[in-house]
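Asks: have a look at this prediction, sequence included:
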Amino acid sequence: MLLRLFLFLFCLFGSLAAHATSVVFLNPGRSTEVFWVGYTRFMQAAADDLGFELTVLYGERDTQRTLQQARETLDSEVLPDYLLFVNEEHAGPEILRLAAGKPIKLFSVNSHLTEEQQRYTGNTRENHPNWIGSMVPNDEEAGYLMARELFVQAEQGTSGEIELIAFAGNRQTPASRIREAGLQRALAEHPRVRLRQMVYGEWSRQRAYEQAQLLLPRYPQTRVIWAANDEMAFGAMQALEERHKVPGKDVLFSALNTSREVLQARIDGRISALVGGHFTLGGWALVLLRDYESGLDFAAHGGKDRQVLLFRLLDEKQSRRLMQRQEQKGFGLDFWKFTLQGRPGVEDYRFSLDALLD
């Protein structure tokens, strides 16, 4: 009797495992890149909790590599159930073309297709009905929050002009351009701040370091440095320190992301304005797909395309708390609590960084 029960349970769970919902994520970053590795960790925690079989393919910052990975995935004999992709370097339309007519669902994260691209592709569930949705963070607000906080701090107890150098990410990445728009909004509100030059650091510490070596002597009165991610902030910081100046004192820095290194820099005061939160986005996207798999279409609960308010300024206390949560198994979260299953009175999702700051 016990043997029969064991065999029944073995077959049952084996069958469930064989039919686990499969997801492939085309990660555009490098497999050694702190942000994208952290992004994957959070996504994997959600996948483990929600019962997804997740495969992450790193593009290593090479768009052609990402497109080749998309081709191989979509030409395989056994297709995954879902393919998640980022419109990095405007790769989205080609990925959609490759997936046209395939029995697979697509979902875009982090960078949505631009308006110009959508004139040809249509939006989700239009010309490509298997492209079921998208989720992006509030990148414009992220750029704005960093800049505003920097400018307010720099203006305290001073008069006259405040000189600014800015390190943007990549001209071809929509998220980067949107963050720049946030910087411009803050500049319009703070006329004393003068943008001396903005360069594209390609998200790279080394490139920003080399650029800052040229810019800092050119603009010796620089008081604030706005950087669209943490790696570029650290590169510029290194160049500043080589000029025997102190980050957070002689020059105020902003940064974006939540690596352990940048959280510690915020705690130590070397970073004056830190914004983070979008490393959670891939995990939240899997929450939507879990409901979709169960017959709860997220389109009817907040929309098929959504911008999630994930970015927020982090003070010293919040930086410490987030560092602690990152060290916990599965980030200490029960991802099922964020689904709508078994919650008939809830009409929309509640995704925010607050879940990790409690």
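Replies: Noted; the coordinates are in hand.
Asks: please make it C-alpha for all contacts and neighbour counts, starting now.
Replies: OK.
Asks: contacting residues around the residue sitting nearest the centre point of the chain?
Replies: Among the residues of the chain, the one closest to the centroid is H278, at 3.9 Å (CA atoms, centre = their mean). Residues in contact with H278, defined by CA atoms under 8 Å, 6 or more residues apart in numbering, are 137, 257, 310-311.
Asks: try it again with 7 Å
Replies: By CA atoms under 7 Å, 6 or more residues apart in numbering, the residues touching H278 are 137, 310-311.
Asks: what's the distance between it and N229?
Replies: Applying CA to CA, to the nearest Å, the value for H278 to N229 is 12 Å.
Asks: could you do V23 as well?
Replies: Going from V23 to N229 by CA to CA gives 28 Å.
Asks: between the two, which one's more packed in?
Replies: With neighbours defined as other CA atoms under 10 Å, V23 and N229 compare such that N229 has more, 28 against 23.
Asks: I'd say the more buried one and A255 touch.
Replies: Yes. In this structure, N229 is within contact of A255 by CA atoms under 7 Å, at 5.2 Å.
Asks: which of the contacts of H278 fall within strands?
Replies: If you go by DSSP state E, the contacts of H278 have P137 in strands.
Asks: drop anything exposed from the contacts of H278.
Replies: Buried members of those, counted by 16 or more other CA atoms under 10 Å: 137, 310-311.
Asks: redo those residues as a markdown table? Include distance to A285.
Replies: Listed next are those as a markdown table, based on distance: CA to CA, whole Å:
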| residue | distance to A285 |
| --- | --- |
| P137 | 11 |
| L310 | 13 |
| F311 | 16 |
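Asks: ok, and here's another one to check against it:
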Amino acid sequence: MKIQTVLLSTVAATLTLALAQGGALPKLAVKPTYRVCFNQSEMDNPWRLAQTKSMQDEAKRLGWTLIFTNANGSAAKQVSDVRSCIAQRVDAIFLTPREQKPLTPIVLEAKRAGIPLFVIDRTVDETVAKPGQDFVAFIGSDFYDEGRRAAEWLVKQTKGQAKIIELQGSTGSSPAIDRQKGFADYIRKYPGIKIVASQTGNFTRDEGRKVMEALIQAHPEATAVYAHNDEMALGAITALETAGRKPGKDITLVSIDGQKSALNAIIAGKLGATVECNPRFGVKAFQTLKDYAAGKKIAPRLVNEDRFFDVTNARQMLNSAF
């Protein structure tokens, strides 16, 4: 009887998943204003603060009601936050997934509830929930290309000879996965470029500093650092200086995000370069929702264009950074 119950539960779960994945996307009526949810993953760094402000500012400009939630770095809380939005019967949901796999089922739940959902910034597991089919669209940067561009700059800067410490983003998040892969795929062609250590710093300055303190002691031979975001790079600079190293002189750093403090570090000669990851989603996200409601065809992937900052343009671009 117990085995039969388990089998029936498995069949039910499979049927539920199949129903969620089948059928058309939920419709959205054209209205002068909308009541929408924005489910943020955390608010512990300048990038997240800038992204949230962009969404809030645009909602205010349009006169929309924006229900904001902060998962505080917890995928489980974010699932609960989205469920709360579904229960409130909002018009639409904007989700920045903390991690890919834990947030995928809730995307399908929103579809079953008839609420259009837009995945922004980070992706979910698209082998299970597909953009244009199970949610309206993904809006964000090309994380793989960000990693590739960082690698391309580092290879040129070091003339193809470097021993790299890699500070990875939050484990299981799409930017960490794709930035690692884009970087690794590019440097594979250069035998003089080696990653000697790789560890997560969870996208935070303090953890980046702590991880770098340990890794530079274990790998004093390192000549370069690749950080998945600026906050970890800035933490790494502090740790390196404490260890007696000279960032920008005896060790080369490259990172991703393009925040103002990183551009200041480039101007100071400590950070070599940063690939922008544009956090200003508000205008594009809400316009995409309006276009969807109007019946316009929405591409399943809307990719932001990101700039590149180094010593040649950091000073000129400083005021346009977040």
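Replies: Received, thanks. None of the values given here were measured: they were computed from a predicted structure.
Asks: superposed, what's their TM-score?
Replies: Here the superposed chains carry a TM-score of 0.82, computed using TM-score structural alignment, normalised by the length of the second structure; 291 aligned residues with a CA RMSD of 2.3 Å.
Asks: picking up where we left off before, so the residue nearest to the centre of the first structure versus D250 of the first structure, what's the distance?
Replies: H278 of the first structure is 29 Å from D250 of the first structure, where distance means CA to CA.
Asks: ok, now L150 of the first structure?
Replies: Computed as CA to CA, the L150 of the first structure to D250 of the first structure distance reads 13 Å.
Asks: cool, R223 of the first structure as well?
Replies: According to CA to CA, R223 of the first structure stands 7 Å off from D250 of the first structure.
Asks: out of the two, which sits in the more crowded spot?
Replies: The neighbour count for R223 of the first structure versus D250, taken as other CA under 10 Å, is higher for R223 (21 against 14).
Asks: now for the helix or strand where the more buried one lies, which elements pack on it?
Replies: Element membership for R223 of the first structure, per DSSP states H and E: strand 222-227. Judged by 3 or more CA pairs under 7 Å, 6 or more residues apart in numbering; DSSP states H and E, strand 222-227 of the first structure is in contact with strand 162-168, strand 252-256.
Asks: double-check that I132 of the first structure belongs to a strand.
Replies: Yes. Counting by DSSP: H, G, I helix; E, B strand; the rest coil, I132 of the first structure is found in a strand.
Asks: the stretch 151-300 of the second structure: helices as residue ranges?
Replies: Counting by DSSP state H, counting those that start in this stretch, one finds helices in the stretch 151-300 of the second structure at the ranges 174-187, 205-218, 230-242, 260-267, 282-293.
Asks: superposed on the first structure, where does the first one end up, distance-wise?
Replies: To tie it back to what came earlier, the one meant is helix 174-187 of the second structure. Helix 174-187 of the second structure differs from its equivalent in the first structure by a mean of 1.2 Å after superposition (mean CA distance after the TM-score superposition for the first structure).
Asks: what's the longest helix in the second structure?
Replies: helix 2-21 (DSSP state H).
Asks: in that one, which residues are buried?
Replies: For helix 2-21 of the second structure, by 16+ other CA under 10 Å, it's 17, 20-21.
Asks: do the same with stretch 83-90 of the second structure
Replies: In terms of neighbour count (16+ other CA under 10 Å), stretch 83-90 of the second structure has its buried residues at 83, 85-86, 89-90.
Asks: just the closest of those residues to T127 of the second structure, please.
Replies: Of all these, the one with the least separation from T127 of the second structure (CA to CA) is R83, at 21.9 Å.
Asks: show me what that closest one lines up with in the first structure.
Replies: Per TM-score structural alignment, the equivalent position to R83 of the second structure in the first structure is R71.
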